Each structure stands twice: as C-alpha cells, then as structure tokens.
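# Coordinates for the following, if possible.
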Amino acid sequence: MLSPAEHGENLLRTEIAACRICADHLPHGVRPVASFSATARLLIIGQAPGSKVHESGIPWDDASGDRLREWTGLSKAQMYDPARVALVPMGFCYPGKASGGDKPPRPECARQWHARVLDLLPDDRLTLLVGTYAQAHYLPDARKLSMTGRVHAFRDYLPRFFPLPHPAWRSTIWMRQNPWFEAEVLPELREAVARQL
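Presented below is the predicted three-dimensional model:
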C-alpha cells in the first residue's frame, strides 16, 4: 500500500503527464519530461527537453546530459534514480527549433508545476540551476549579472543553489574562455553533489 507521500507523488506525475496547457504552442506535440520523488536531495533544473529527449522521454538523454554528468561526477545510475536526483526543467516539453538553437521553455510550465514539485522535495536539497532560464527564475536578484558572472560567484548562492552554464556544445568554447570554471568551480560542484547523495 502506498504512503500518503507516494500517493501524492504519483498523482502529481499523472497530472503532469496529462498536461496540455501549452499544446497549441508545441509544434512537435506534448511529451512532458520530468523525474522526481520526495527523497531527492539533489534537484537539477535545466531549460527544456531538446529533440532527442523529446523522442526518448528520458531527461538529459543527449550530449548535454553527458557533459552535465561529467561536470557533476554523477553516474547515469545516480542521475536517473529519482529517489536521489530530481530532474525538473523550466519547461517540461520540447518547445521546437528557433534560429541558433531551441526556442525558450514555455513560461506556463514553471508557473503551473514547479511549486507543486518543489513542495514534495526535502528542504535541505541542493538545486543546480543549469542555464540562464533557471537562473533568471530562481535568482531574480542576480539578473543584473551575466550568466558568467553568476557562475563565477557560485559561492554566494550556496548552500541552496549552484548556478551552472548550460552544457550544450557551446559550453566547450565558453570553458576555454573561462578556465577558472574547470579549475575552481567543477571540483566544488562535485563535492557539493557528492555530499547531497
């Protein structure tokens, strides 16, 4: 028999899977992708699923996910264990292509679902804010800083948040331009992630 917490989780997952709030704006159809449980002490908030994730239905199931696992030190088994890691993008569905990349995540999604998902998670969680959309939403006082500025000042947001660049292919160029990220940020990121697990 399910506990009340497990019943609440399952109900929320069912509601998210049935969501059609953005359906008219999603050229490739509705396929919400998120993973969470009431015991996950590490929360990763990204942008929105890309085309590969839309096809597979598995969060971070692409080259960006490989790079994020390399940055964090997470294995695939750890990352995809919802009891340990919650994967909750700003937009749960693939928004489609735009010039130079994917369209932004649909804003309706975070307004509709984030508070309800986050209310299930432990209070002592660490949240990785991956990319500018997640940082703009959860670090509104830091909007005057660039993404690079927020990542460089990551200690200012601990122990609750850890801002990161999006691990898309462009991040390789960004890392070359900002060698402090690999030298200073990644070791502390891996330690922080390991503590939460």
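# Every contact and neighbour count from this point should use C-alpha atoms.
Noted.
# Report all helices and strands that the one helix or strand residue 129 maps to contacts.
According to DSSP states H and E, residue 129 maps onto strand 126-130. With contacts taken as 3 or more Cα pairs under 8 Å, 6 or more residues apart in numbering; DSSP states H and E, strand 126-130 sits against strand 42-45, strand 161-164.
# one more, for comparison:
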Amino acid sequence: MATALQRLLPELRACAVCEPHLPLGAKPIFQLDRRAPILIAGQAPGRVAHEKGRPFDDASGDRLRAWLGVPRETFYDPRCFAIVPMGMCFPGTGKGGDLPPRPECAPLWRDRVLAALPGIRLTLAIGSHALGWHLRRKASVDELVAGWREGLAHGLLPLPHPSPRNQRWLRDRPWFEAEVLPALREEVAQALAVRHHGARKE
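Alright, predicted model coming up:
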C-alpha cells in the first residue's frame, strides 16, 4: 500500500500553480522521505538550486552544513533530512536579492507534506517566512532566533538564513555562534542517532 507521501510526491513534482509568476517556470525543489527525523524549513530555492535541481547546493548550503556539523552525503540523504521550503519554486530576484516565496505555495502544500512526515523529531526553521509560519507569530528574525531555547523545547530551532548576505547579522550577534550552534549540532546529532538506531532495529 502506498504511503501518504508516495501518493503526494507526483502531485508535488507536477505542481504549476505559480507558473505565471515564475521567471524560470515551475520546478519544485525539495527532498523528502517519510523516515527523515529532521525537517529543514527554508525560504525558497535560489537560482542555483533551480538550475541544479538540488536545495542548498551553494554557499548558503556550505554554511548551513557547517552549522549542522554534517557532511554533504548526510545532508543529501533524504532518510536523514527532509528539505521543504516555504515556496518550492525559484521566485525570481528583486533589488535586494531573491523575491519572497510565492504566497500560494505554503497554504496549498505545507500541511499535507508535514502530515506525511511522521518521523520528524526536529524542525529547523530558516529565515523570516519559515519562522513566521512555524512559530505562528510575527516578530523580527532577531527576536525569534534569540528565543531559540523556547522553540527548542517544542522541537523547533529558529535560525537566520545562512546566506553570505547575512554576514553582518552573524558578526553582530556573537551569541549565535557561541550558544545556538553548539545546541544545534547536539540536537542534530541526537536526532540522527535515534534514526540510525531505529533503522538497525527494523
């Protein structure tokens, strides 16, 4: 019998709801496996991700993997990490960088996708749009990330975007590297260890 995720995947791949608004056309970028213990909730694929068909395969991804303390092969193992951006297609660029995720995407897909991921133990919400949706409140990235301990108590760790554009934000907030990153790596290691232990028992 097909799982909920297996039934959903063809619909996700074929989605073209936002096609009229997308400069490079519809091309949903995500990574999914129902066994994944960690969900990376990003913003939207960038141009490089659109071209490669793979999320976070750029400088932002290099920094994110360093934050997580995992190699590329673990990061791109869908049994370890589910990667589902708020908008699954590249939205285009504006004066300040990439445009926000298309607003049609999350209401259409997000609840259905998350319901099909029963193994998620830790959610990493990255950037303002993912933070707002997953934490269900409006506040600055600064405020939401500063409250990381409260989020972590509920299995959700708020993070700034790892983009090189955020270098100043990171430099001005040394507490992020000193306090948040060690906790992040510990939580990621624990979630992956539980998955691997469970896989051996299956």
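# so the strand holding residue 129 of the first structure matches what in the second structure?
Taken onto the second structure by TM-score structural alignment, strand 126-130 of the first structure occupies residues 122-126 there.
# can you list contacts of the matching stretch?
The contact list for stretch 122-126 of the second structure (Cα atoms under 8 Å, 6 or more residues apart in numbering) reads 37-43, 131, 134, 155-161, 187-188, 191.
# which stretches of the second structure form helices?
Using DSSP state H, the helices assigned to the second structure run over residues 4-14, 47-52, 59-68, 72-75, 105-115, 128-135, 141-146, 148-152, 167-171, 174-175, 181-201.
# quick one on the thing from earlier: out of the helices and strands packed on strand 126-130 of the first structure, nearest to residue 58 of the first structure?
Ranking those by proximity to residue 58 of the first structure (Cα to Cα) places strand 42-45 first, at 13.9 Å.
# how close does the closest one sit to the second structure?
Averaged over the aligned pairs, strand 42-45 of the first structure sits 0.2 Å from the second structure after superposition, using mean Cα distance after the TM-score superposition for the first structure.
# Please work out which residues outside that strand touch it.
Strand 42-45 of the first structure is contacted by residues 84-90, 125-130, 134, 193, 196-197 when judged by Cα under 8 Å, 6+ apart.
# ok so, going back, Throw the helices and strands packed on strand 126-130 of the first structure into TSV and include distance to residue 145 of the first structure and mean neighbour count, thanks.
Below are these laid out as TSV (distance: least, Cα to Cα, whole Å; neighbours: other Cα atoms under 10 Å):
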stretch	distance to residue 145 of the first structure	mean neighbour count
strand 42-45	19	24
strand 161-164	12	25
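# so can I have a markdown table of these showing distance to residue 31 of the first structure?
Converted to a markdown table, these look like this (distance: least, Cα to Cα, whole Å):
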| stretch | distance to residue 31 of the first structure |
| --- | --- |
| strand 42-45 | 17 |
| strand 161-164 | 26 |
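# between the ones you listed, which gets nearest to residue 110 of the first structure?
Residue 110 of the first structure sits nearest to strand 42-45 of all these, at 10.4 Å, using Cα to Cα.
# picking up where we left off before, check the helices of the second structure for me and report the most buried one.
Highest mean neighbour count of these: helix 128-135, a mean of 20 (counted as mean count of other Cα atoms under 10 Å).
# angle of that helix against strand 122-126?
Using axes from the mean of the first three to the mean of the last three Cα atoms, to 10 degrees, the inter-axis angle of helix 128-135 of the second structure relative to strand 122-126 is 140 degrees.
# Does anything pack onto helix 128-135 of the second structure? Which helices or strands?
helix 141-146.
# Would you check the span in the first structure matched by the helix it packs on?
Counting by TM-score structural alignment, helix 141-146 of the second structure falls onto residues 147-152 of the first structure.
# I'd like to check what contacts that stretch. Which residues are they?
For stretch 147-152 of the first structure, using Cα under 8 Å, 6+ apart, the contacting residues are 131-132, 135, 142, 162-165, 181, 185.
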